[in-house]
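# Here is the input, now give the coordinates:
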Amino acid sequence: MKISSFIRQKKIEWLRWRIKRNRVWLNYAMNTYNRIAIEGRWDYSTLQLLEWRINRYDNKILLYKAKIVYLTEEEMSKRNDEE
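Okay, here's the model as predicted:
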C-alpha cells in the first residue's frame, strides 16, 4: 500500500468517526428541542439557537460525507490511471 493511499484511508476513517460524533450531538439537540417544545418552556431565542445547532450538525455530516465520496473517487481514479 502506498503512503498516499494509507493517508487517504486514515482520513476516511477520521471522517466517519466525525460523522458518528456529529450524529450524537444532532440527536441531543433534536431531543432537547422536542422536549422544550412539548413542555411549553420555550422562548424564541432558545428555539432559534437549537435550530441553528441542528442545522450546523446536519451540514457538518453532509460535508463529511461529501469529503468521503471525493476521497474514494480520487482513489479509484488514481488506481485506474495506474492500470
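# Please count neighbours and contacts with C-alpha atoms only from this point.
Will do.
# contacting residues around the residue most central in space within the chain?
Centrality entry for the chain: nearest residue to the mean C-alpha point is residue 61, 1.9 Å, by Cα atoms, centre = their mean. Neighbour list for residue 61: 18-19, 22-23 [criterion: Cα atoms under 8 Å, 6 or more residues apart in numbering].
# Now do residue 14 against residue 43, distance only.
Distance, residue 14 to residue 43, using Cα to Cα, to the nearest Å: 37 Å.
# Another sequence for comparison is provided below:
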Amino acid sequence: MIKPLNIINIIFSFILLFLFSNLILSSSSDTTNIFSFLFIFIGLFQVYIGIKLLNSKRKILSTATFMLSFFFLSLVGIKIYLNI
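Below you'll find the model as predicted:
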C-alpha cells in the first residue's frame, strides 16, 4: 500500500522538475529569483520527507529522495552562482 508521504514525495518531485525547467528556460531575473526561491523551499521540504522516510522500511526510496533533492538544489545553486 502506498503511504501518503510517498505520494507527497512523488508530487514534489514532479513540481521540482517543472520548476527546474522553468528556471532554465526563463530569461528574466525576477522570474529566476521567484523560481529559485520556490525550488529551494520545495527541495528542502523534500529533504525533510527523506529524513522521515529514513525511519520507515523504505530505505531505497529515502535514498532516492535525498539524491534527487540534493541534485536539484545543487543545480539551482550553480545557476544562481553563475547567474546563467
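# quick one on the thing from earlier: the residue nearest to the centre of structure 1 matches what in structure 2?
For residue 61 of structure 1, the equivalent position in structure 2 is taken to be residue 46, counting by TM-score structural alignment.
# Please apply the same query to residue 33 of structure 1.
In structure 2, the residue matched to residue 33 of structure 1 (TM-score structural alignment) is residue 23.
# Is that match in a helix, a strand, or coil?
Secondary structure, DSSP: H, G, I helix; E, B strand; the rest coil: residue 23 of structure 2 is helix.
# For it, give its distance to residue 4 of structure 2.
Residue 23 of structure 2 is 28 Å from residue 4 of structure 2, by Cα to Cα.
# Those two: which is more packed in?
residue 23 (22 against 9; other Cα atoms under 10 Å).
# In terms of secondary structure, what does the strand or helix carrying residue 38 of structure 1 contact?
Using DSSP states H and E, residue 38 of structure 1 sits in helix 3-39. Here helix 3-39 of structure 1 touches helix 44-82, going by 3 or more Cα pairs under 8 Å, 6 or more residues apart in numbering; DSSP states H and E.
# and the helix it packs on, which residues are buried?
Buried residues in helix 44-82 of structure 1, counted by 16 or more other Cα atoms under 10 Å: 47, 50, 53-54, 57-58, 61, 64-65, 68, 71, 75.
# quick one: it to helix 3-39, angle?
Going by axes from the mean of the first three to the mean of the last three Cα atoms, to 10 degrees, helix 44-82 of structure 1 is angled at 160 degrees with respect to helix 3-39.
# measure the residue with the largest distance to the centre of structure 2 to residue 11 of structure 2 for me?
In structure 2, the greatest distance from the average C-alpha position (Cα atoms, centre = their mean) is reached by residue 1, at 24.2 Å. Going from residue 1 of structure 2 to residue 11 of structure 2 by Cα to Cα gives 17 Å.
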